[in-house]
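Trainee: Attaching a predicted model along with its sequence, questions to come.
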Amino acid sequence: MVARSKSSSTPSARVLLVDDNRAGLMARSAVLKELGFATDGAPNAQQAMEMFRKDPYDLVVTDYKMPETNGVELIEQLRAEKPQTLVVLISGFVDALGLNEKNTGANVVIMKSANEVQQLIRAANRLLKIPRKPPTEERPSPRVRVRKAGS
């Protein structure tokens, strides 16, 4: 269950981001923070595990290709300590390596692409069960005509 911040009804889920690429880490953090998530970042699996052991996280988002320990190995470590951990694996090698939810242990596997941000947002919201509000600007409100008697 995701806690709600006291200042609003915005979700304040804690997300641990793991990526050795600082730019990728900062970009994902900025997007998730804008949506109301609290994020922490780790540049490698070892530091991620240290942070994971100290603080509770609602979701872990990890890159696949990192030095020393890859994302799948990190997922194995996370699950060994807390089997119900929600994890999103992001990789540019999804197709080449045949990465999927079944063989990685991740709840969601996302291919790095132009659609990565939208897929990450959808995955985080779905995994954390955050209800989406229907877009009010795109849908015109239905108009009901009321006829007066005799018209």
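Mentor: All right, it came through fine.

Trainee: CA only for contacts and neighbour counts going forward, please
Mentor: Will do.

Trainee: Mind telling me what element the most centrally placed residue in the chain is part of?
Mentor: The residue lying closest to the centre of the chain (C-alpha atoms, centre = their mean) is Ala124, at 3.3 Å. Assigned by DSSP states H and E, Ala124 belongs to helix 116-127.

Trainee: let's bring in a second model and compare:
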Amino acid sequence: MRAASLRILLIDDNKHGLVARRTVLEQLGHKVAVAAGGQEGLDQFAAHPFDLVVTDYRMPEVSGQQVIRKIRQQSPQTPIVLLSGYVDSLGLSEQSTGADMVLSKGPTEVQDLLRAIERLSRRRIPVKRAAAAAAGAPSRARKPKAG
């Protein structure tokens, strides 16, 4: 099963990794934006809605941990995948980072990322509905009748 087309933000200071991930995700029909660092990623996230964010952990200036924290403040429902070459050595986990999934960079990285995106896309809130909820717009969901 393949995830529906998503708006994905990739954040990493390694440009080669960004290009490789972007190419694969675009070939699968996703709309992908890339940011070459944490602050650039936060700026893009503030300017545009995304269905999912994939961020590196170790980046100069603004770390992946800071990116996760700030995105959670702005949009708690947005799924976030943390990619790092330091998962084991730093003991990174979903609980310690606040990410929805933590993946190791390496030989199976692309396959692991595709599985993570598929899994997280099943439980996502569509961007338009999430934006409307954040703006205080009334929900179109029907309330159950009392009685």
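Mentor: Arrived safely, thanks for sending. None of the values given here were measured: they were computed from a predicted structure.

Trainee: picking that back up, counterpart of the helix holding Ala124 of structure 1 in structure 2, which residues?
Mentor: Aligned using TM-score structural alignment, helix 116-127 of structure 1 spans residues 109-120 in structure 2.

Trainee: Which positions within the matching stretch qualify as buried?
Mentor: Within stretch 109-120 of structure 2, the residues that qualify as buried are 110, 112-114, 116-117, 120, counting by 16 or more other C-alpha atoms under 10 Å.

Trainee: Please enumerate the strands of structure 1.
Mentor: For structure 1, the strands defined by DSSP state E occupy 14-18, 38-42, 59-63, 87-91, 108-111.

Trainee: Tabulate those (TSV), appending mean neighbour count.
Mentor: What follows is those, written out as TSV (neighbours: other C-alpha atoms under 10 Å):
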stretch	mean neighbour count
strand 14-18	24
strand 38-42	19
strand 59-63	25
strand 87-91	24
strand 108-111	22
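
Trainee: give me the number of residues near the aligned partner of Ser93 of structure 2 in structure 1?
Mentor: In structure 1, the residue matched to Ser93 of structure 2 (TM-score structural alignment) is Asn100. Applying other C-alpha atoms under 10 Å, we find 17 residues neighbouring Asn100 of structure 1.

Trainee: from memory Asn100 of structure 1 sits against Val109, does it?
Mentor: Yes. When contacts are counted by C-alpha atoms under 8 Å, Asn100 of structure 1 is listed as touching Val109 (5.8 Å).

Trainee: intersection of neighbour lists for those two?
Mentor: Residues touching both Asn100 of structure 1 and Val109 by C-alpha atoms under 8 Å, 6 or more residues apart in numbering: Val94.

Trainee: So which residues of structure 1 form helices?
Mentor: Assigned by DSSP state H, structure 1 shows helices spanning 22-34, 45-54, 71-81, 94-97, 101-104, 116-127.

Trainee: Quick one: list the elements packing against the third one.
Mentor: In this structure, helix 71-81 of structure 1 packs against helix 45-54, strand 87-91, with contacts taken as 3 or more C-alpha pairs under 8 Å, 6 or more residues apart in numbering; DSSP states H and E.

Trainee: Which one of these lies nearest to Thr10 of structure 1?
Mentor: Proximity to Thr10 of structure 1, assessed across those by C-alpha to C-alpha, is greatest for strand 87-91 (21.3 Å).

Trainee: what's the mean gap between the closest one and the aligned bit of structure 2?
Mentor: Here the mean offset of strand 87-91 of structure 1 against structure 2 after fitting is 0.3 Å, by mean C-alpha distance after the TM-score superposition for structure 1.

Trainee: how about that strand, which residues of structure 2 does it hit?
Mentor: Under the alignment (TM-score structural alignment), strand 87-91 of structure 1 falls on residues 80-84 in structure 2.

Trainee: which residues make contact with the matching stretch from outside it?
Mentor: Outside stretch 80-84 of structure 2, the residues that touch it by C-alpha under 8 Å, 6+ apart are 52-58, 64, 68, 99-105, 116.

Trainee: can you do 10 Å?
Mentor: With C-alpha atoms under 10 Å, 6 or more residues apart in numbering as the test, stretch 80-84 of structure 2 has contacts from 8-12, 51-58, 64-65, 67-68, 71-72, 90, 92-94, 97-106, 109, 113, 116-117, 120.

Trainee: Now which residue in structure 2 aligns to Leu59 of structure 1?
Mentor: Using TM-score structural alignment, the partner of Leu59 of structure 1 in structure 2 is Leu52.
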